[in-house]
Every structure is written in C-alpha cells, then in structure tokens.
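> Take this sequence and fold it.
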Amino acid sequence: MDMQSWLNGAVGGRYGNIIDGVAEEANGNASAIHNPARRDQCLGHFAESSNDDVDRAVTAAHRAWKTWREVPGPERGALLFRAADLLEQRVEELAFILSAEQGKVLAESRGEVMRAAKELRFSAGEASRIDGTTLPSEKRNGFAMTMRAPVGVVAAIAPWNFPIVTPVRKIGPALAYGCTVVLKPANLTPWSAVRLMDVFRDAGIPKSVVNLVLGSGRGAGEALVRHPLVRGVSFTGSTRTGADINAQLARRFVRAQLELGGKNPAVVLSYRDVGPVAKQIASAAFACTGQRCTAISRVVVLDSLADEVTEALTAELAAIRVGPAWDPAATMGPLITEQHRVSVLRNLAAGLDEGARLRFGGGVLDQGALASGHFMEPTLLDRVQPNTKLAREEVFGPVLSVIAVPDADRAFEVANAVEYGLAASIFTRDVDQAFRFMRDSQSGMVHVNHGTASEAHLPFGGVKGSGYGAYSIGHSNQDFFTELKAAYVQA
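Down below sits the predicted model:
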C-alpha cells in the first residue's frame, strides 16, 4: 500500500471527542491539522474541547471505574493482549497516519506502533501481577497484609513526538491496574489518538473505560488537571509545564507521573573502533529528527579522541537522507512546525555566537520536493563549551554538540552539570569506568556502549528536571496507578 495514495483517500475528515463510547461530531471551532512534510495538505479538522466536554468525559470515566475495577485482572489483561494484536495488524495504516501528522519517516512510525504493541503486552501481563505482601501479625491467630487498589480516573496527557506509543504507555497500565482513562493527545497530532481509540474499542474494552478529549493544553489539558474526579495525571511534555501541573495537583493531593525534558550526554572515553560508537550516537541523536526527550544532544569526549570522534560523526550525518515519510530513501523527516524550526535555528545561532564551530549541516532545506515542508539539515558543532546555552538547554531538534574535556573526572562532571537527568550513555572499554558512571550519573536511565534506546519491560523515567513520580513502562507503574492499603485480620 502506497502512503500518498492512501492519504489522498483518507484526509479531510472531521473528528470530535469520544465520550461514553460515542464518537461526537467536531464542533464549529475545530482546528485544521496539516502535514509537516507538505503543509498544503490538510489532514483533517479536530474538535476543540470545552470545559463541559472534559467534565462529561471524566464523569463517564468515573462511572465506568466503579465496574471496571471489579473485572478480574486476568480478564482485563486478556482485552489488552487483544488490543496489542490489533496494533500489529493495523501497523501500516497507523504508521501512515502517524507519519502524516508528526513527520517521522515510515520506518520509525512502524517501529513506534510495534513498540506500542510490546509495551501493551507487558501491561497486559501486569494485570495478573498486582502484588501485595503478607507479614506475621503481632497477635495470635492474626494476619497482616498489604494490597493494591486502583486510584480511579487517570488523565493521560500525551505529547506530539510519539503520538501512538506514549498514549499506550499510559492507557495500558491504567487499564491493567483497574483505572479508567481520559486521554488528551497533543493538539498537533490528534489523528493517531482517534485511530487508537478504535483499537481499544475493537479489542472489547467497555465504553467509557477510555475516553478521548481533543484540544489544546491550555483548554482541555488544564480542565483535566483541575477536575475533582481525576485522581492521577500522567503527563509527558516540557519541564516547565510539568512543574506547573505538579504544583496544581499537590494542592489537592492528587498524584502526578511526569516525563519531562532531557539534555542527554554520550560520554566517550575509549573504544576499539570509532565507527560503531558514532553510529550509535548519531542514531540516538537524530531519530525523530532529534525531537525526543531521550535524544543524545551532547557528546562529552576526551581531548585525545575528539577529532576522530567528530570526523566519524560527520560521516554518519552525511549519510542521513532528509525527506518526507513516503520517500523510501528518507531516514530523517521534517520538524513538526515552522515555529519549532525557527526555535531550533535560533538555538543554533546562539551556539555559534557563543563560539561553537559548525562542522556539518545547520541549514534549512527548502528546495524542490522539500520546499513545502519544515525540513532542516542534521547539524553537528564542536568547540562547544560546557557552560554555554547550547550545552545546557534543550534544543529538541537535529543538533548535536561535541564538548572536549581533559579526563574522565571532568567528563562525568560535565555530563551531570545540567538541570536535566533523563538518559545518559557512556562508551568505554574500562569496566571500572562503566560501573562508576552507572553509579554516579545523575540520570534515570544509563546506557553502556549503546545509545539511549529503552526496552519495553524496564522502568522509564528521569530525575531532576526530567521527571517526577513513579517511572512508567515497568512494574514501577504500580506505584502510580494503585494505592497501597494495609489490612489486619483477626481469626
């Protein structure tokens, strides 16, 4: 199936909220969504939810929670296993939609859908692994134990860079543990969420267990955070917005699960062959056009290795082919919007003003077939100083900085010297250095001799300005989606 032919027959629809199992009509102020690789292509019009819409969705989810929580865990898990199967069966259509509204190349979109299926299967298994403990009682003929209870309605607020896997990462464990959900996708990528709702419906998830409200963060998002029946908010997005959400929730003693920004380092201390190191770093830096929280954006390398590593990275960037998702040769797509491209270019210009040297790329691609999209060259800079804006602040685009340091001690210091702490990589043949970095790195996820790719069964999260609350994906989700209860029994 050809993506462009499929899109020609699929674009232009109008989509509203899905509340209490009913797909509603888009309201009069529905917003148009355009293809970032072809901005003249309107993908559809999507509702802008009101406070009343949000209230109806949360009320429906709360009503459904009273019965969903009583469904045995293995039965809930069976429905999620079925949803994972449907994701795989519909991978091509979902990848077309994902690439059309987000811009990433088809190979990445297919990979995202398949990763979502993996994570959903792990969550399905979690429905049978809700654990507690049994302890000796202080009293004769007594029993003491702990158990878990679902928190209730969860607001799942998702970002635009991973519009399939991130909602699944929130909805899957919520349903496994007995919670119900109101999903608010990013207003730039709502089409994927609409199709994802079809997956859960067709898998047999009862109506109202998952509800969808469309619209902006300032509108629907804020209304969700404020709603008194919402007992948990799982949010992925910027650190600033996450901090604001957490402050609001703390006043009402509502729990938060926050996945926020990153400024992730790759520390390079030694290697047998520089080629695989550069390949790992480039893959982690430029996947999703650098628009992901776990992207490597800093290479902290010993002075003695800096030139060789920089040359190897330059060769990797030269091999990247920028283009639209439907181009089979493309390996990197456009930025999400023109506004975001301007922001990335502004950060790049600031880095050059601070003394960095441009080694590759840095330009806008606006000729020929790329003229109608938000394309930019993959970019590499060296001579970046650790205390500059480019070295410390999140760019969220295809820009990679090389920072040279004299020794391992300084490398570890520079790696930690930012407000973020999401993911970090080290490349070394010295096992002592590797374990020291694993221990001392101020990050939630540490990678040794490979990029910042996570796996579908391990906890995912960060520290410092990169996250707050229970980590997602793994069994750590239990700490967010359930409440701990102690029980005392006298025989």
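> make it CA atoms for all contacts and neighbour counts henceforth
Will do.
> Could you give the number of residues near Asn8?
11 (other C-alpha atoms under 10 Å).
> ok, now how distant is it from Phe96?
11 Å (C-alpha to C-alpha, to the nearest Å).
> ditto for Arg359
34 Å.
> the more surrounded of these two?
Between Arg359 and Phe96, Phe96 has the larger neighbour count (other C-alpha under 10 Å), namely 25 against 17.
> Hmm, that one is touching Glu108, no?
No. If you go by C-alpha atoms under 8 Å, Phe96 and Glu108 don't touch, sitting 10.8 Å apart.
> Here is a second sequence; please produce its structure as well for comparison:
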Amino acid sequence: MFINGKWLSGKKEMEVKNPANGDIVGTVPRVEKEDVNEAIDSAHEAFNTWSGLSSKERASYMYKVAELMRGRKEELARTATLEMGKSLKDMNGEVQMAIDYIQWFAEEAQRVYGETVPSKANKVVNVIKQPVGVVGAITPWNFPVAMIARKIAPAIAVGCTVVLKPSSNSPLSAKLIFEMFEEAGMPSGVVNLVSGSAGEISDTLLNSSKVKKISFTGSTEVGKELMAESAKTVKKLSLELGGHAPYIVFEDADLDLAVDQLVAGKFRCAGQTCVSMNRVYVQESVKDEFVQKLEEKVKDVKMGDGLDPETFVGPLVNESGVKKVEEQVTDAVQKGAKVVVGGQRPQSETFQKGSFYEPTVLTEVDETMLISYEETFGPVAPIFSFKTEEEVISKANSTPFGLASYFYTNDLSRGHRVAQQLDFGIVGLNDSLPITASVPFGGIKESGFGKEGGHQGIDEYVVEKLFSTQIKQ
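Got it, this is the predicted structure:
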C-alpha cells in the first residue's frame, strides 16, 4: 500500500505467482476497507493543492516519472513478465508505451482549453474545464504497466488525484511504478496504491461520495455491475470492456501482410488482449492459400517462459484461462472444426508447471460454436469463410461488442466503405496495431464508453462549467 506518500504494510498478504512455472515471485498487502477509505481521504485532502498548481508544475513531476521509468525500463519489464507471463520483448514495448502516455499527457496538461461562446452584447460567456476530483482507477493484469500510465497520467495532468487498484495477478509492477512516483517527489496523497479484493475495494470506491470518477478496464460483466453501483452517487465513468474483434481478409488483400499482422496481433500476450483478433474471416477464393501461409508462420512461433528472449508466446495468466480456451476449442472440434496447428496443452515436461496452451489455428468454424460469440482470451485463431462484402460486414457486426476491428484490402473505395460500416470504436485498415499514445482508444456498444489516449483522453477527467459574466454598461 502507498497511501498519503507512505508505504504501509497490511494485516494480510497475497502471494503473486509466475504463470510460467507456478513459483511465488512476491507478496503484497491485502488491504482492508479502512485502508481504502484512508487512501480516499488522502486523495481528497490533496486535491485542492494539486489542482491549484499550474499545468507546467504538474507536468514537471510527470516528466521526472517518465525519466525514472526509462532508467528502470528493464527492471520494470522483467517484473511484469514474472508476474503475468508476457514475453520480455512484448513487455519492453509496453513499458515504452507507458512512458509515451506519461509524456503525452504531461504535454496535454497545458492544452485543456475551454471556450468563449458568442452571446449578447452585454455578456461574456465562457465554458471552462476543471478537474473532476478524486479518481478511482481499476486496472487489469494483461497490460499491468501501460494501463496504469494510461489512467493515472491524464488524471494527474489535469489536476485530479488518484486511488489505484491494480489486478491481484500483477501488483508488483504497480509497486515499482509508485516507487518512481515517490522518487519523483510527487506530493503526498496525489497518487495512492491499494491492492487486494476487487469487490471490497471497488465497493468502497463506489460508495464514497468523495470519489467523483471511476475508470475501469476489464470484463463487460463487471463493467455493468460498476455502472449499476455508481448510480448511487452518480459518478462519472470510463469503461474499457470486453471485445470480440473481427479480422477480415478480402481476396484482393496482400496475404503475406495479413498473415504476418495476424500472427503479430493475435498471439502477442498469448492472445490475452481485449483488441485481439477473435474471429478471422477470409474470403473463400483465397482461404486455402491464407490458411497454408498462416500454418507455416504459426508453426515457427516459439512458446516458452516470457523471460526467454526468443519467446513470442508465453503462458496464460492462470489455470482458469487455460480451461476456458480448452473449452472453446473442444466445443469447436466437436461441432466440426478442424485443428490445423496446436489445439492442446503442450505435452513437453518443460511446460507442465505453467499455464500454457499451444498457438492454435482452427478452420471450418461456424456461428454455432462458442468461439464465434464468446470472447477468446487465448492463443487461438478461428478461421471463418465468406463470399461477399455484405455478408462479412453483417457477420462482423453480429456481436454485442464494439471495441476493435481489422480488415485487409487494396481497394481504396472498399476501404472507406467498410470502415464506415463496421460498428467498432477502433478500425484498422491493413493495420493490426493502430494504438499509440496520441490516438483515442475506446469502444462502443457493450465494449464500454469513454476514451483513453489522444487529446480526448484528458477530457474524461474534467467537468465543464458554464461561466457567464454580465458587463455593466
């Protein structure tokens, strides 16, 4: 726990395990309700002073944090890999993304512009933006570093204070980041860290009238619960929830590009990302060629401990994640799907202590199978076929989720046409990795609302106030 500028121990502790081998890699305190309330009180007391600083003063602390993160990049990446399994190469990229978010929002702090609205001759009407107040931020395990930066950075840049709850699967990297906040001299109470029971912490944040906003990344089911509970105190919300991304390959696409980018996007983090390609639609005329190229690529993908520099696919975060993937693959095969590559837990003794599942490609997949409508958080690429543009757009949109989508074509008119018709907050044309700090990230439909990143991301942490002045004539 890091509360009011101090590190505190708790009555109970939680063990953190390495999913590659089951080894205990650390422990963290399990907070009690009174600890969470203390963190909220600390953030509430610090708010007026912090929000009263100039944007340049707040940004100066953030630049120091970014510099410290650069200096401890390898340590931070290694720690996160140990606790959640992502490959070290992938994790290094995530740490750089976190640095980018902190720097981006430090710069955006000076650009929180209001408006002057034309009015009557004897009035000056302004709309001003002010920080919303204390923010409760709840982050997931699959991006344990970048998600913390993506939530805390815009909040503190605009003048909010924060109580952060990281995932119980990946709290050690959060601890390192807060050490950097401390070393940067961040004033007491501006950022506070609590770890423990998700339900107990979130309930406390939701029921506190001092917490004005909740920012959450996680499942749609939990997001809906947070929406219902937040109604009691009418909090502002940002929800980045589940996804079921379509990946569409038209017959005129560059197949080599489409295959390479599918492997890069689908199998990073062992498929455990909300923007992962869950439904791969390939036009009938090129399906066989596409599957052959994909099979060759996936066979060369190295699975192993994330600390091995040659590893591309690490373990899933825990055993329940593996069981869900097994259930989806078993269901698909029983209903007629064919396994092209993978399709099981690895048999080698090397992998027996970890939560691994082989990189998998399935063909002959249809809409009756679980994998076609349940979010897949694992290294499985199911291949569907389609005949026409109209058909695949209908299939792609036939989901309650609306986070990310991707399609491949060299036809410019089709590119614009399909992009406008896909019902998703993110659309990548010949691009499976469209996310940077400077662009808005967020979904529609049951994938949530609110944006993270870009200049839009900072507006999630402000309230707009009408300020009208009558001028004496």
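> Show me what Tyr420 of structure 1 lines up with in structure 2.
Aligned by TM-score structural alignment, Tyr420 of structure 1 pairs with Phe401 of structure 2.
> ok, that match - contacts?
Contacts for Phe401 of structure 2 (C-alpha atoms under 8 Å, 6 or more residues apart in numbering) come out as 242-244, 424, 444-447.
> is it possible to export the residues you listed to a markdown table including secondary structure, neighbour count and distance to Asp23 of structure 2?
Output for those, formatted as a markdown table (DSSP: H, G, I helix; E, B strand; the rest coil; neighbours: other C-alpha atoms under 10 Å; distance: C-alpha to C-alpha, whole Å):
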| residue | secondary structure | neighbour count | distance to Asp23 of structure 2 |
| --- | --- | --- | --- |
| Gly242 | coil | 29 | 29 |
| Gly243 | coil | 31 | 31 |
| His244 | coil | 28 | 32 |
| Phe424 | coil | 24 | 39 |
| Ile444 | strand | 20 | 39 |
| Lys445 | strand | 15 | 40 |
| Glu446 | coil | 21 | 36 |
| Ser447 | coil | 25 | 34 |
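> Counting residues, what is the longest helix that structure 1 contains?
helix 106-126 (DSSP state H).
> on that earlier part again, and of the contacts of Phe401 of structure 2, the nearest to Glu327 of structure 2?
Lowest distance from Glu327 of structure 2 to the contacts of Phe401 of structure 2 (C-alpha to C-alpha) belongs to His244, with 17.0 Å.
> where does that closest one sit relative to Gly199 of structure 2, distance-wise?
25 Å.
> you'd agree Pro434 of structure 2 is up against Pro440?
No. Using C-alpha under 8 Å, Pro434 of structure 2 is not in contact with Pro440; the gap is 10.3 Å.
> quick one, strands of the stretch 251-400 of structure 2?
277-283, 338-341, 360-363, 380-386 (DSSP state E, counting those that start in this stretch).
> To Glu310 of structure 2, which of those lies closest?
Going by C-alpha to C-alpha, the one of the strands of the stretch 251-400 of structure 2 nearest Glu310 of structure 2 is strand 360-363, 18.9 Å.
> so that closest one aligns onto which residues of structure 1?
Taking TM-score structural alignment, strand 360-363 of structure 2 hits residues 379-382 over in structure 1.
> post-alignment, the matching stretch versus structure 2, mean distance?
Stretch 379-382 of structure 1 differs from its equivalent in structure 2 by a mean of 0.8 Å after superposition (mean C-alpha distance after the TM-score superposition for structure 1).
> Please work out which residues outside that stretch touch it.
310, 313-314, 317, 356-362, 398-403.
> what about it, distance to the chain center?
Stretch 379-382 of structure 1 sits 25 Å away from the centroid of its parent chain (C-alpha atoms, centre = their mean, to the nearest Å).
> For Lys287 of structure 2, which non-adjacent residue is spatially closest?
Closest residue to Lys287 of structure 2 apart from its sequence neighbours, by C-alpha to C-alpha, 6 or more residues apart in numbering: Ser385 at 7.0 Å.
> And that neighbour, what's its match in structure 1?
In structure 1, the residue matched to Ser385 of structure 2 (TM-score structural alignment) is Ala404.
> which residues in structure 2 form helices?
Counting by DSSP H, the helices of structure 2 are 33-52, 55-71, 73-84, 88-108, 146-158, 172-183, 198-207, 220-230, 255-266, 284-299, 319-334, 389-396, 412-421, 454-459.
> what angle sits between the fifth one and helix 33-52?
Relative orientation of helix 146-158 of structure 2 and helix 33-52, computed by axes from the mean of the first three to the mean of the last three C-alpha atoms, to 10 degrees: 50 degrees.
> Give the aligned range of helix 146-158 of structure 2 in structure 1.
Under TM-score structural alignment, the match for helix 146-158 of structure 2 in structure 1 covers residues 165-177.
> try stretch 312-324 of structure 2
Per TM-score structural alignment, the counterpart of stretch 312-324 of structure 2 in structure 1 is residues 331-343.
> quick one: buried residues of the matching stretch?
The neighbour-count check on stretch 331-343 of structure 1 (16 or more other C-alpha atoms under 10 Å) flags 331-337, 341 as buried.
> End to end on it, go ahead and measure it.
Start-to-end, stretch 331-343 of structure 1 (C-alpha to C-alpha) is 22 Å.
> Structure 2: which residue goes with Arg357 of structure 1?
Using TM-score structural alignment, Arg357 of structure 1 sits opposite Lys338 in structure 2.
> okay but that match is in contact with Pro382, surely?
No. With contact defined as C-alpha under 8 Å, Lys338 of structure 2 does not count as touching Pro382 (9.6 Å).
> neighbour-wise, which of those two wins?
Neighbours per residue, other C-alpha under 10 Å: of Lys338 of structure 2 and Pro382, the larger number sits with Pro382, 26 against 18.
> Give me the nearest residue to the more buried one, chain neighbours excluded.
Leu362 (4.6 Å).
> Can you report how many residues lie near the one you found?
Leu362 of structure 2, neighbours per other C-alpha under 10 Å, totals 23.
> Distance check, it against Val341 of structure 2.
For Leu362 of structure 2, the distance to Val341 of structure 2 (C-alpha to C-alpha) stands at 7 Å.
> and if you look at Leu53 of structure 2?
Distance from Leu53 of structure 2 to Val341 of structure 2, by C-alpha to C-alpha: 57 Å.
> Also Gly5 of structure 2?
51 Å.
> now Glu389 of structure 2
Separation of Glu389 of structure 2 from Val341 of structure 2 (C-alpha to C-alpha): 28 Å.
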